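Trainee: Just to be clear, the model below is a prediction. Sequence and coordinates:
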Amino acid sequence: MISRLPLDEQLGCLRATLSRNDVLMEVLARTAGLQLPGWYVTAGCLFQTVWNVVTDRPPTRGIKDYDVFYFDDHDLSWEAEDAVIQAGRRLFADLPAEVEIRNEARVHLWYEEKFQVPCPPYTSTEAAIDSFAATTCCLGVRVEPDGRWRVYAPHGLSDVFNLVVRPNPVLAPRTVYEAKVARWLGQWPELTVWDWPTAGGRARS
């Protein structure tokens, strides 16, 4: 089990597993070329690649899109973010997947309208990753200019490899978590899912 491995070996295992997804590797390599401030490839494309590999499925199976977060609080205009989005569309146009790029410094401007709860302004990309609806989602990877992988995993990697999903009730409402869980269980029925904490935090398989 990966939870029994030293941390450096866990990171090596993560890299080896994610490297099985050729689309993800292209997204990482090409995003590095955009030189976006504080960027990470994050969320579903990472932990779902792990789930696929662990359960002997094709690495890209069931992955809806590839999320790229960056943080630029010097220009909060939609026009500045859209210029980056359009550059990304041209860069990733030939990939067989949707790549969604978002400036996390702007999330507080639209989040409440979409999810009916206010979102304080983030101070970094890492802070945005911290607020995902499930702790399993809180994972980001980028490639540094020297080729090193930078991995942000505030809740560790054990749950990701053990197919455990836990709620992270710091921002997203319960409905968002439960909608995601329902979709994930349809693709990966092997998951062990923890209920929203108001139900006592009990797990169900």
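Mentor: Yep, it's here. Residues are numbered from 1 along each chain as shown.
Trainee: from here on, contacts and neighbour counts on C-alpha atoms
Mentor: Will do.
Trainee: tally of neighbours for residue 23?
Mentor: 18 (other C-alpha atoms under 10 Å).
Trainee: this is the comparison structure:
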Amino acid sequence: MTVTGYRATAQRPDVLGRLPGDEQLDAFREALCRNTTLVDVLDRCTTLDLPHWYLAGGCLFQTVWNVVTNRPPDEGIRDYDLFYFDDTDTSWSAEDARIRAGRTVFADLSAPVLAPRTVYDAKTARWKHQWPTLTVLPWP
């Protein structure tokens, strides 16, 4: 993919973070579409008629890391966590509460520091093994 004069490849993944937001979103979508397992999971999710479903972030960021490091898009991804909330309250405040609850249950939805330290250490050790060029920040 050519973006604003740069070739966004594993040799220049740092370029992606400096692109305008809409181009970053396009690059993100392109990376995710390379993971056929992820696309299949999303296709199947739409047929389940689940209320308020979300795909947790772990499989998303791991797909991106694989793409920018020239690995198969689904390499090392152990699972694709889908969760949903069967709740009749569809207000914005109820939706926000569900998201916050989901972040507590599924720590990989957001930054790993939401998980207990033992979980953070285990996940980051596995990620560092999988993606050796990954920079792991120390536990705060």
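Mentor: Noted; the coordinates are in hand. The structure displayed is predicted, hence computed values, not measured ones.
Trainee: TM-score of the superposed pair?
Mentor: TM-score of the superposed chains, computed with TM-score structural alignment, normalised by the length of structure 2, equals 0.74; 118 aligned residues with a C-alpha RMSD of 2.0 Å.
Trainee: Tell me the secondary structure at residue 41 of structure 1.
Mentor: Counting by DSSP: H, G, I helix; E, B strand; the rest coil, the backbone at residue 41 of structure 1 sits in strand.
Trainee: show me where structure 1 has helices.
Mentor: Listed in chain order, the helices of structure 1 (DSSP state H) span 7-18, 22-34, 44-54, 78-91, 111-115, 125-130, 158-162, 174-187.
Trainee: Using TSV, lay out the ones you listed together with distance to residue 67 of structure 1.
Mentor: Written out in TSV, the entries for the helices of structure 1 read as follows (distance: least, C-alpha to C-alpha, whole Å):
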stretch	distance to residue 67 of structure 1
helix 7-18	15
helix 22-34	9
helix 44-54	7
helix 78-91	11
helix 111-115	17
helix 125-130	11
helix 158-162	17
helix 174-187	15
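Trainee: what's the closest of those helices to residue 194 of structure 1?
Mentor: helix 174-187 (9.5 Å; C-alpha to C-alpha).
Trainee: Just tell me the aligned range of the closest one in structure 2.
Mentor: The alignment of helix 174-187 of structure 1 onto structure 2 (TM-score structural alignment) covers residues 117-130.
Trainee: superposed on structure 1, where does the matching stretch end up, distance-wise?
Mentor: Relative to the matching residues in structure 1, stretch 117-130 of structure 2 has an average distance of 1.0 Å after the fit, by mean C-alpha distance after the TM-score superposition for structure 1.
Trainee: how far out from the middle of the chain is that stretch?
Mentor: For stretch 117-130 of structure 2, the distance between its averaged C-alpha position and the chain's averaged C-alpha position is 16 Å (C-alpha atoms, centre = their mean, to the nearest Å).
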